[in-house]
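Peer 1: Only the shape, not the letters, is given here:
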């Protein structure tokens, strides 16, 4: 299976989002986010802000998709910074019915530009984030190719996530808790499955269906489980039941996940430990 999707003319991963791709329904949300980030953090704290996910890719669905933001601060985030980010999330989520949840990631610029994060958070900013405010950190980052190094540093730590997922599944009692966990698990599993085969596939995509099919071409014996994960991740939150979520979580956390973590380590090695 070959494709040049997601690469530029030089074979490097192209930045996938753009403000020009933001659909009209989400334009007021993005405008409000830009204004309120600037007001809340100001130039003394904020270096730059970015959008990522389906909204800047132009694939967001009103009432279903979430708004994903990354803020790069001049310093490492403090408790006060996180409190302001939480307030920003809550205000935007409450005001705009177009989005089903708002998430704000906070990092210091030193972390985002560090050697340790060069092929994880650095790649994320350079390739998956769309500049919204301030100078673009991508100017200080390299070009990236779909390599084994990139695979290892982006998703080579799946095994560390599995115990926490099991704990969350065991104590989840509400539909909202189950849906949030299912959303996180299915997306992470599909993205890990894709990056496992990414160097062999020779390209990049954030599309869940394409990711699952790329994986399936190399691991047909696990194709059904990965397609289940992708289909569940794509589904509207109103299209599932708690029983269905628990069934999917059991398959992914207890069967596909442990196998995928072991195969990933065998193929690409483990992600460099973080402090």
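Peer 2: Structure's in. What do you need? Everything numeric here is computed off the predicted structure, so don't read it as measured data.

Peer 1: drop to CA atoms for contacts and neighbour counts, all remaining ones
Peer 2: Will do.

Peer 1: Any buried residues in the helix or strand in which residue 266 is found, and which?
Peer 2: Following DSSP states H and E, one finds residue 266 within helix 257-268. Of all the residues in helix 257-268, those buried under the rule 16 or more other Cα atoms under 10 Å are 257, 260, 261, 264, 265, 268.

Peer 1: what does stretch 163-183 give?
Peer 2: Counting neighbours by 16+ other Cα under 10 Å, stretch 163-183 gives 165, 169, 178, 179, 181, 182, 183 as buried.

Peer 1: The third one belongs to a helix?
Peer 2: Yes: counting by DSSP: H, G, I helix; E, B strand; the rest coil, residue 178 falls inside a helix.

Peer 1: which residues sit in contact with it?
Peer 2: For residue 178, the contact set (Cα atoms under 8 Å, 6 or more residues apart in numbering) comprises 169, 172, 242, 245, 246.

Peer 1: so how far is residue 259 from the last one?
Peer 2: Taking Cα to Cα, to the nearest Å as the measure, residue 246 falls 19 Å from residue 259.

Peer 1: one more structure, for comparison:
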């Protein structure tokens, strides 16, 4: 049994914030499934099995195993000694420049390059991103990096995977809600570029820059949610300071994206509000300052 040395400095925590966008494009695989089930198309527009509505029938409507990962974004965050967070990497892999194998391999490389003990951060990653990632890795004969083999067992490690769809609902004891609902309640920007329902249409239309912005936007929103969640456990740096540093770095790294003006404006507005509050506090707590200045 390993015994931790209480005098050894604590290693800064690090995080990999991940989001994956996918679409059903594996028609060949779905046809193999239909053949396995001896499916014969009919012209009566009826489901093939009793109890299914037609749009729910997996023989006529491919389900998630036949989705292809088309875009992924990952942000690597590392704690700073002052308790704030630094954005060390922000990686986007997407069609049309990368096929599914290249996207999955790129994600695995980001995980491999992350600091030892890095924690995965997602919204509903256990229900979407991790299953798609591991199935894609199996499909293309890829191997999970050292230290990340636990993803192959569902990714539901509560220590290594901060899945905010789980943590914000008490382990799914509260009714599951959309990420945007949680973020709206916390005044965190969400769906900065496009609403969630539009992403599938953008993928089908091949609007890859818009898909990338949507994927990156979800990663940014999840990172800002992480800043709020961290303050529950770490009082060294306030969530506002952490958010400002994350946004400042993103604006630098993603200059030219459609969402950067919105994020920059948010930084300016929140900074102005803090200045105003500081001035008001000074006027109440130290009114003599104005007299000295005069």
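Peer 2: Yep, that arrived. What you see is a predicted model, and the numbers here were worked out from it, not measured in a lab.

Peer 1: Would you give the TM-score for this superposition?
Peer 2: TM-score for the superposed pair, counting by TM-score structural alignment, normalised by the length of the first structure: 0.29. Supporting figures: 124 aligned residues with a Cα RMSD of 5.5 Å.

Peer 1: Which parts of the stretch 101-250 of the second structure are helices?
Peer 2: 129-139, 164-167, 179-185, 198-204, 208-230, 239-253 (DSSP state H, counting those that start in this stretch).

Peer 1: Same list (those helices) but as TSV, adding mean neighbour count and distance to residue 23 of the second structure.
Peer 2: Converted to TSV, these look like this (neighbours: other Cα atoms under 10 Å; distance: least, Cα to Cα, whole Å):
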stretch	mean neighbour count	distance to residue 23 of the second structure
helix 129-139	19	11
helix 164-167	20	21
helix 179-185	15	20
helix 198-204	15	7
helix 208-230	23	11
helix 239-253	18	27
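
Peer 1: Quick one: these as CSV, columns for distance to residue 89 of the second structure too.
Peer 2: What follows is those, written out as CSV (distance: least, Cα to Cα, whole Å):
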stretch, distance to residue 89 of the second structure
helix 129-139, 19
helix 164-167, 21
helix 179-185, 23
helix 198-204, 24
helix 208-230, 12
helix 239-253, 9
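
Peer 1: now for those helices, which one comes closest to residue 67 of the second structure?
Peer 2: helix 129-139 (7.9 Å; Cα to Cα).

Peer 1: how close does residue 35 of the second structure get to residue 220 of the second structure?
Peer 2: Residue 35 of the second structure is 42 Å from residue 220 of the second structure, by Cα to Cα.

Peer 1: ignore the last one, residue 275 of the second structure
Peer 2: Counting by Cα to Cα, the gap from residue 275 of the second structure to residue 220 of the second structure is 25 Å.

Peer 1: and if you look at residue 14 of the second structure?
Peer 2: 16 Å.

Peer 1: can you give me the helices for the first structure?
Peer 2: All helices of the first structure, identified by DSSP state H, fall at 27-45, 54-57, 79-95, 109-112, 121-123, 148-155, 158-171, 175-201, 208-218, 223-234, 242-251, 257-268.

Peer 1: So residue 21 of the second structure, which state does it fall into?
Peer 2: On the three-state scheme (three-state DSSP), residue 21 of the second structure is labelled strand.

Peer 1: For the closest residue to it other than its chain neighbours, identify the helix or strand it belongs to.
Peer 2: Distances taken as Cα to Cα, 6 or more residues apart in numbering place residue 71 nearest to residue 21 of the second structure, at 5.1 Å, with adjacent residues excluded. Assessed by DSSP H and E, residue 71 of the second structure sits inside strand 67-79.

Peer 1: That strand versus helix 208-230: what angle between them?
Peer 2: 40 degrees (axes from the mean of the first three to the mean of the last three Cα atoms, to 10 degrees).

Peer 1: Run the angle between the helix or strand following strand 67-79 of the second structure and helix 208-230 for me.
Peer 2: For strand 67-79 of the second structure, the succeeding helix or strand toward the C-terminus, using DSSP H and E, is strand 85-94. Interaxial angle, strand 85-94 of the second structure versus helix 208-230 (the same axes, to 10 degrees): 150 degrees.

Peer 1: Assess the claim that residue 108 of the first structure and residue 72 are in contact.
Peer 2: Yes: in terms of Cα atoms under 8 Å, residue 108 of the first structure counts as a neighbour of residue 72; the distance is 5.5 Å.
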